[in-house]
Every structure is written in structure tokens, then in C-alpha cells.
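J.: Provided below for reference: sequence and predicted model.
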Amino acid sequence: MPRAHIELDKSAVIAPVQRRTFGAFVEHLGRCVYTGLYEPGHPSANSGGFRMDVVELVRELGAATIRYPGGNFVSGFRWEDSVGPREARPVRRDLAWHSLESNQVGLDEFARWLRLTGSELMLAVNLGTRGILPALDLLEYANHPSGTALSDLRIANGTPQPHNVRMWCLGNEMDGPWQEGFMTADDYGKLAARTAAAMKMADKDLELVVCGSSGSGMPTFGDWERTVLEHSYEHVDYVSCHAYYQEFDGDLGSFLASALDMDYFIDTVVVTADHVGHKKRSKKKMQLSFDEWNVWYLKEHQERQETAEASAEWCYAPRLLEDVYSVADAVVVGNLLMTLLKHSDRVTSASLAQLVNVIAPIMTEPGGPAWRQTTFFPFSITSRLASGEVIRPVIEAPAYHTARHGEAPVIDAVATADDGRAAVFLVNRDLRETAQVTIDVRSLGSTRITEAVTLADADVYAKNTLAEPDRVTPATNASAALANGVLTIELPPVSWTAAALS
């Protein structure tokens, strides 16, 4: 049995827990919006056509911020199409996902949906095929109280109060050749800087996110961030990060250590951003918005997308990117979220991509039920339990070799502490062995365990499906014990665990 020891010192504070870490992402892609969030005629639908069974699951998930409406979709999007009388809204082709967009859900409807879930709107503007003036128009429509052409149009469209969107994304993945209107770092940096400066003339307190590289595997990763920030540093508040992970060729050991790559990604962007800040003698500390992250079996979907694009057929809300997640996938998602918490001093916003049906923690069937994927659980439990301040753990654990990431510790962990309450989140990456872990929590002042749950299964590829929606659920970890300031707990192989203390 592998053994590990973890020391927690309440003074080893990384940063406060950022509620925006627990964000998600809704894109007009596949069935995320249509038959996901919105399905008039569904038994659970409210008067606005939104599925209330999904609303309840989003509340349970604890998604604090929702990035919208893309993603690749935004680079061909005309926001004006999606407001006003529904019967007058045009149908458009979405080139990004080879689909038809009805525009039956737009900004005003989505903002109403957000009021149901209690989530904050994070809005993206189109800098792929559009530019400064449409971004300013959208800002006026969304945020100006009244008395201007576009704010009065919003009121006439049935939304008297401004949406007051604080966080705005300046385009999406503008380095990607798959993106409509993709461009060089120099061209994008100049456009983003001019757009940001103009938007802040309208409202100096906006929080603006400039596009970082769309992945650490891009040939310009690092250099893209440097060039873009050299143009835009003083006008923006965040630089974006995007990362997706999957198991390759049966190499589960490497997959379970994916968080090591996320660590590298974050550290590289932080160093690059700080380098630019120092060059500019800036007092600003650039923040990171990790506004796309998840497990995504991209290779398989690319082949299906190429087949769809080769056809002449354009469909409404086709089934795209509907990954069905396993226990192993959930362990990785839980570990990635732990890594984001460990970087809460610089990663102050993040979005799990996406929310419903499309590489999502929530699945729906048209006219039928909604259910939780395996990845739902580590996100919802962490969102519920993590509060106060993030505590940096000191971990002593054996390591194993991975083909993709080198040496990886078998055990990873992070903790939070908040006014008499604490939580510890752990993963065991060992493929075969249960690990025995001791955690010194004396510094936290904890005297009892209020909750201890583990997500694991004898079949690490077990999944929740329409036929078996509750095949995988977290279970109480009966091994957890707290005595004399030491928490002992056993972690099954390939597992994610949370323990709450008071």
C-alpha cells in the first residue's frame, strides 16, 4: 500500500478562493443551448422555454460565471441577430460548427436564464470578422441604462434594466487557423488594444480578457502572449488560457498526470506576462482567465466534423462533441480544478468547457431527462466546499514515471480554510493500489470530519448514461478518521476525494 504524508500550515496561504474559478462555458454549439438549456414544450420548461431540470443541476454544480456565446461561434456572430422579436430574427449559417443558428436564444434570453441559476455573465465580442464599433454597440446595448439608441432598443425589447456585464472576452482563439478571421499576434494585439481602449472609454471599470494562445501545443505559444500583451497590457486585465486533455493510446498513467501540464501552462503564461509588465514598468499584475479547460476526446470529434463539413447538409443543433465521461475522466477533471485552486493568486477566473451536452458535466435527452456525468461530481463538491483561503500543501508521496509528463507524484492535494471550516481535496493516480494518506491538520484547528466522499469504481471506465444515469456516484469514505490533529484516509486507485472538516 503506497503511503503519503501531507502537512497543512494555515499560514501557507496562496490566495483567497476565487468564486470565478468555478465558472463554466455555454457556446452556441451542437445541443448546448437548443435541447440543452432551451427546449420549449419540454415537461420541465418554464414560460421562457428553458428546462428547469437543467437549471436545478446548474445550481447544484455551483457554476459562478458563464462565458457566452463562444468559443469559435463568436467569430462569425452578429449580435444584432439575436435580439428583438423572435419571429424577426434571421437564420444564419455557423461556419465554425457547420450548423444552422436560429437565434431564438440571444443575449436578453440568456441573461434571464442566468438569473435563474444565479450565475454571472461573461460576454465575448467578435474580433474575428468584426471589430471595434460592433463591440461598442453591444456594450451600449448590454450596459447603458437608457436614453441612447441601443439602450432604448434593449428596453423596447423587454429588458428595462441593463445587464451590467463586467467581464468581456476580446474574441476567441485568434491564433487558431480554424477560427474565422484568425490573424497574427501583431495584428490581433493591435486590434485588441484599440478595442479595449475604446470599451474602457465607455466604462473604465470593465474587466477585459485578451486572447492568449489557444493551447500550449501551438507553435507560437509564449511568443503569442508576449506580442499580444506588448500591445494591450495597459488596456486589459486578463490573458486567456485554453487546455484540453485526453487519454492517448491507452496511456492512463500519463492521462492521470495531466495536471502537470496545466501547471506548466500557467507558469509559462505568468512568466511571460510578468516579463512584459516589467518591460513596461507597469504596476499592474496581469491575471489569467483559464476560460476553457476540460477533458475532450478531440481526435475522434475532428474526424466526425470533417465528415459533416464535407456534406452539403446544414442542421439545427446537431449532436456534436457529446463525450460520455468515465471515472478516470472525472478524476482528471477534479485534479485540474485542484491545480486551478493552487494558482488562485494569478488564475482568478476559469470556465469549464462546456456546461450542457457538449463535452459537459450535464447531459439531456430531448423531451426526456437530464443527468449528471461523472465529471459533475468533483466540480460540484469542490465548488460547494472550497471557501476562505487556499492553503499550499507540503506533500511527501512516491512518484511514478509517465511517458508524457516525466515523473509524477502518486498523490496530489490542495486545501482551503475558512473561519473554523476547512476542506482537503485529493487524488490517487495509482492504477492498482489503495494509498494510505496522513494529513497533519493541527494548524487548521479542525476537530471533526463533517464529510468525506470519494469518487472511484472497480471499472475506471464506468460511465453515467441515459440508460444508467446513476451508475457512478460519490460514496462516503468510511476510512476517514481524525485524531490528535491528524487526518488519516485511504484513497482507492484512480480516485478523487474530498474531506470537509470543522
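T.: Arrived safely, thanks for sending.
J.: C-alpha only now, for contacts and for neighbours.
T.: OK.
J.: for residue 237, which residues are in contact?
T.: The neighbours of residue 237, taking C-alpha atoms under 8 Å, 6 or more residues apart in numbering as the test, are 207-210, 286-287.
J.: by neighbours, which of those wins?
T.: Comparing these by number of neighbours (other C-alpha atoms under 10 Å), residue 210 comes first, having 31 neighbours.
J.: for residue 85, what are its contacts?
T.: Per C-alpha under 8 Å, 6+ apart, neighbours of residue 85: residue 157.
J.: strands along the stretch 151-300 of the chain, start to end?
T.: In the stretch 151-300 of the chain, the segments counted as strands under DSSP state E, counting those that start in this stretch are 167-170, 207-210, 238-245, 287-295.
J.: residue 462: which of these is closest?
T.: strand 287-295 (15.6 Å; C-alpha to C-alpha).
J.: okay, one more to line up with it:
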Amino acid sequence: MNKAELIVDKQFVIGTVDPRLYGSFIEHVGRAVYGGIYEPGHPEANEQGFRQDVMALVQELGVPVIRYPGGNFVSGYEWEDGVGPLSARKRRLDLAWGALETNEVGTNEFAAWARAVGAEVMMAVNLGTRGPADARNLIEYCNHPGGTYWSDLRRSHGQEAPHKFKTWCLGNEMDGPWQIGHKTADEYGRTALETAKLMKWVDPSIELVACGSSMRDMPTFGEWEATVLDHTYDQVDYLSLHTYYGNRKDDTASFVAKTLEMDDYIHSVIAVCDYMKAKKRSKKQMMLSFDEWNVWYHSADADRQLERWMIAPPQIEDIYTMEDAIVVGCMIISLLKRADRIRMACIAQLVNVIAPIMTVNEGIAWRQTIFYPYQHASVYGRGVSLKPIIRSPKYDCKQFTDVPCLESAVVYDEGAEQLTIFAVNRDLAEALEVEADLRQFAGYRIVEHVALAHPDPKARNTASEPRNVTPHAESGAELRDGCLRIRLPKLSWNVIRLKKT
């Protein structure tokens, strides 16, 4: 059996984990909204039309913040279409996704749903077909108490109290040619700067996210970040990152190692941010919002067959495998490794569209394989991220060399006297025996060791078999004289929880 070593020390602090690191995303695309969170007439629907079975699963995840309403959708969205009496709302062609938008759910409805599930809203403004004036109007509608045209319009729509949305995205993926209103870095930087000024004049308490590159493979990556920050550094609080991974060549060994690229991507963006800080001689440290991340590739062929201009088409509905859950777990670990700079992150998305939660129209809702690492991290990964010192066997594959079999992040909650070790064994063939030096945590005991594993890396949860892949309790973990000994099953996600007695 392969063996690895781990050292955990209270002094090796990376940073405090912002709860918003475990955020998610609801966009008006596919069945994320209609048939996902909202389905009037469903047996589980409440008076507002929201599915309570879906709400219960979202609450199970403990999602702290949800990005809305896009995504590509927002670059053509006229927010006024989604407020006021339902009978007066316009149906629009959604050019971003080739669908028909009914606008039954808009700003106020989504805000009410988010409150019901215990999440804040990360609101996005349209900087594709619109600009600073419309963003100013939207934040006045949402956040100003009253006594002005837009705030009083909100009150006339039945929302007396302001929403007080704290976090706002200045557009979405504006470097992408696929984006409605695609801009050069200079064009976007100038627009984002002027939008930021107006929005903060309306509400100085907000935080703003500027668009970074929509992916690392963009030809303008790096240069885009530098140019945008050159314009906006003093006005914005975060720069965004987006990435998705897939296993299109059916090379599992390389697929589960993809987060080595993610680590490098994060380091590169931080380097650009710090360069701009030096250039501007600023005392301000730019933080990151990794507000789109996930596995995405299964649905590509099916999506090409869809008709245009449908209402809520079954779009981007990846059904995830065991190996996908491993990659999602590793991506969470990558985020925790840079908790000092990544303050927010959004798994994209939350329901039906590349999502941990799936539904059947008029039917059940169930947990995908990726639900579990996300849930475990969100529930147990609150506190301070510690840097573990890892000695692990490594392997080579088609795309990478020296891939560590053991990937791990550690979160310490001093107040609750709890320690959580998240660990992935990437090895496809063998279990991994791990010895962890925990002498800094005298008096702690093992609460549980939970593993997500399955003999078949391609195993899935489906509507007919919703519990095919689920976590289970592992036995055999031992803590003696400050040394933790555990066995990680092959190709597994693991959560080892300890608490002081």
C-alpha cells in the first residue's frame, strides 16, 4: 500500500476562510430557474411557486451567497422586465442561450427565495448592452430606502425594505467574443470604472467585482487583468476568475490532476494583482472572486440537438460521475489553499445546470455526486485554513508529471476546538495509508472519517438511482500520541473530523 505523511501545525496559517468561499450561482439558463428552483403547480411548490424540496437541499448545502442572474444571460438582460406585476412582464428572446425568457422570476422574487434558503445575493449588472446609468438605477431600486423614483418603484412592487445587496459583479466575461457586448480590455475597464463610481455614490457600503479573463486559455489572459485593474484598481474590491474542467479524452489520471493547472492559474492572477498594486503604489490588496468553477463537459453533444427559443430547455445538464466528484473536491482544496486571497467563490451552478442538485419536472429532486464534497466543505470548512506539509507518492500521466496522490486542505476552528482534514486520494488503483502529525492538537479525538468512493469511477446518481454514490463511514482511523493514522480508499474524497475532548 502507498504511504503518505502530513504535518499540521496551528502556526501555519494561510488565512481565515470567508464563508462566501462556498457560494453558488443561479443563472437564467436551462432549467436552473424554471423547473429548478421555481415550478408552480409542483406538489412541493410553496405559494410563491418555489420548490420546497429543492430549498431543503440548498439549505443542506449551507450556501452563503448566490450569484444572480448571470452569467452570459446578464449581458443582454433588462432588469426592469423582471419587476412589477406578472401580467405586465415581457417575454424576451434570450440571445445568450437561444431560449425564451418569461421573466416570471426577477429581482424581488429571487431575493425572497435567497432569504428563505439563508443566502445572500451576489447581484450582477449588465455591461454588455447597457452601462453605468442602468446599473445606477438598479442599485437605487435594490438598495436605497425610499423617497426616490427607483426606490419608490420597488416599494410600489411590494418590497418595502431595501434588499441591501452587498456584492455586485460588473458584468460577466466581457473578454469573450461569445458575450453580448464583448469589449476590449480598455473599453471594459473604462465602463467598469464609471459604473463602479456611480454605484458606490449611490451606496458606498457595497463591494464590487471586476471581470477577469473568462478562462486562462484566452489569448489576452494576463494582459486583460492588468489593463482592467489599471482602470479600476481603486474602485473595485475583487477580480473574478472562471474555470471549468472535463474528461473529454477519457483520461482519468490526467483529469483528476487538473487542479494543478488551477493552482497555477490562481498564482498567476495574484501575481498580476500584486504587480498592479506595486505600479499604483497602493496599500490596498486586491482580493479574488472565483465566481465560476466546476466540471463541465458531459452535456455538450446533447445541447447541440436542442431547439431554439424553448422555455427552460434541458440545457447544460451534466450528470456527474464519481471521478467528477474527486475533481470538485480537489478544486475546493485549491480554493482553501489560497483562502488568504480568494474571499468568494461560486460553484456553477446550483440546480439542474452543471449542478449538485437535479430535479425532474413534476417529480423528484436528488443529490449529484458533486453535492457531497461541496456540502462537506461548506458545513465543516469554516474557520482558519492551515497549510499542511505533505509528503506523498507521485505519478506521471499523459498531461502531467509528479502528480501527488495525496491532495489535502486543513481547516481549524479554534473557538469550537474542531479540526477538519479534507483529503483526496488520486490513486486509481490503490488505497493510501496516511500518517498525520497532529502533536499541536493535544487532547483531540477523532469524531468521524467519512469517505466518498465507488468501485466504478464512472458511477453516477440518477433519478432512478439517486443514492448510487453516497458517502460512508470509514473505520480504522487511529489517533495515538499525536499521530493520526488513516487509510484513504482508492480514488476517494475524505473528511476527517477531530474535536477536543
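T.: Arrived safely, thanks for sending. Nothing here was measured: the structure is a model prediction, and the numbers come from that model.
J.: need the strands of the stretch 151-300 of structure 1 in TSV with distance to residue 25 of structure 1, can you?
T.: TSV is the format used below for the strands of the stretch 151-300 of structure 1 (distance: least, C-alpha to C-alpha, whole Å):
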stretch	distance to residue 25 of structure 1
strand 167-170	12
strand 207-210	15
strand 238-245	12
strand 287-295	7
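J.: what's the closest of the contacts of residue 237 of structure 1 to residue 27 of structure 1?
T.: Using C-alpha to C-alpha, residue 209 is the member of the contacts of residue 237 of structure 1 that lies nearest residue 27 of structure 1, at 17.1 Å.
J.: how many residues are close by residue 88 of structure 1?
T.: Neighbour count of residue 88 of structure 1, defined by other C-alpha under 10 Å: 12.
J.: with structure 2 superposed, average distance for the helix or strand containing residue 60 of structure 1?
T.: Element membership of residue 60 of structure 1, judged by DSSP states H and E, is helix 52-61. Comparison of helix 52-61 of structure 1 with structure 2 after fitting gives an average deviation of 0.5 Å (mean C-alpha distance after the TM-score superposition for structure 1).
J.: in that helix, what counts as buried?
T.: Across helix 52-61 of structure 1, burial judged by 16 or more other C-alpha atoms under 10 Å covers 52-55, 57-58, 60-61.
J.: try stretch 257-273 of structure 2
T.: 257-259, 262-263, 265-266, 269-270, 272-273.
J.: equivalent analysis for stretch 110-117 of structure 2, please.
T.: Quick answer for stretch 110-117 of structure 2 (16+ other C-alpha under 10 Å): 110-111, 113-114, 117.
J.: which of these fall in strands?
T.: Using DSSP state E, no member of the buried residues of stretch 110-117 of structure 2 sits in strands.
J.: quick one: which of those is nearest residue 104 of structure 2?
T.: Checking these against residue 104 of structure 2 by C-alpha to C-alpha gives residue 110 as the nearest, at 10.3 Å.
J.: and the closest one, how far from residue 122 of structure 2?
T.: 11 Å (C-alpha to C-alpha, to the nearest Å).
J.: I'd guessed residue 259 of structure 2 sits against residue 328; true?
T.: No - between residue 259 of structure 2 and residue 328 there is no contact under C-alpha atoms under 8 Å: 9.1 Å.
J.: what are the ranges of the helices in the stretch 151-300 of structure 2?
T.: 185-202, 223-232, 252-255, 259-279, 300-303 (DSSP state H, counting those that start in this stretch).
J.: chain center to the second one: distance?
T.: Meaning helix 223-232 of structure 2. Centroid separation for helix 223-232 of structure 2 versus its chain: 23 Å, with C-alpha atoms, centre = their mean, to the nearest Å.
J.: check the mean deviation of that helix from structure 1.
T.: Relative to structure 1, helix 223-232 of structure 2 is 0.6 Å off (mean C-alpha distance after the TM-score superposition for structure 1).
J.: relative to structure 1, which residues correspond to that helix?
T.: Aligned using TM-score structural alignment, helix 223-232 of structure 2 spans residues 223-232 in structure 1.
J.: map residue 408 of structure 2 across to structure 1 for me.
T.: Checking TM-score structural alignment: residue 408 of structure 2 goes with residue 413.
J.: so what's the closest residue to residue 24 of structure 2 other than its chain neighbours up against?
T.: Setting aside the residues directly before and after it, residue 24 of structure 2 is nearest to residue 346 in space (C-alpha to C-alpha, 6 or more residues apart in numbering), at 4.0 Å. Contacts for residue 346 of structure 2 (C-alpha under 8 Å, 6+ apart) come out as 21-25, 66-67, 290-293.
J.: residue 326 of structure 2 against residue 258, yeah?
T.: No - counting by C-alpha under 8 Å, residue 258 is not a contact partner of residue 326 of structure 2; they are 10.7 Å apart.
J.: closest to residue 82 of structure 2 out of the helices of the stretch 151-300 of structure 2?
T.: helix 185-202 (20.3 Å).
J.: tell me roughly how far that closest one lies from structure 1 on average.
T.: Averaged out, helix 185-202 of structure 2 is 0.9 Å away (mean C-alpha distance after the TM-score superposition for structure 1).
J.: now stretch 264-271 of structure 2
T.: Counting by mean C-alpha distance after the TM-score superposition for structure 1, stretch 264-271 of structure 2 comes out at 0.4 Å.
J.: quick one on the thing from earlier: which one of the contacts of residue 237 of structure 1 sits closest to residue 146 of structure 1?
T.: residue 207 (21.8 Å).
J.: what about the closest residue in space to the closest one that isn't next to it in sequence, distance to residue 344 of structure 1?
T.: Among residues not flanking residue 207 of structure 1 along the chain, residue 167 sits closest, at 4.6 Å (C-alpha to C-alpha, 6+ apart). The gap separating residue 167 of structure 1 from residue 344 of structure 1 is 18 Å, by C-alpha to C-alpha.
J.: just put the helices of the stretch 151-300 of structure 2 in CSV and tack on distance to residue 175 of structure 2.
T.: Putting those into CSV (distance: least, C-alpha to C-alpha, whole Å) gives the following:
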stretch, distance to residue 175 of structure 2
helix 185-202, 7
helix 223-232, 8
helix 252-255, 27
helix 259-279, 15
helix 300-303, 22
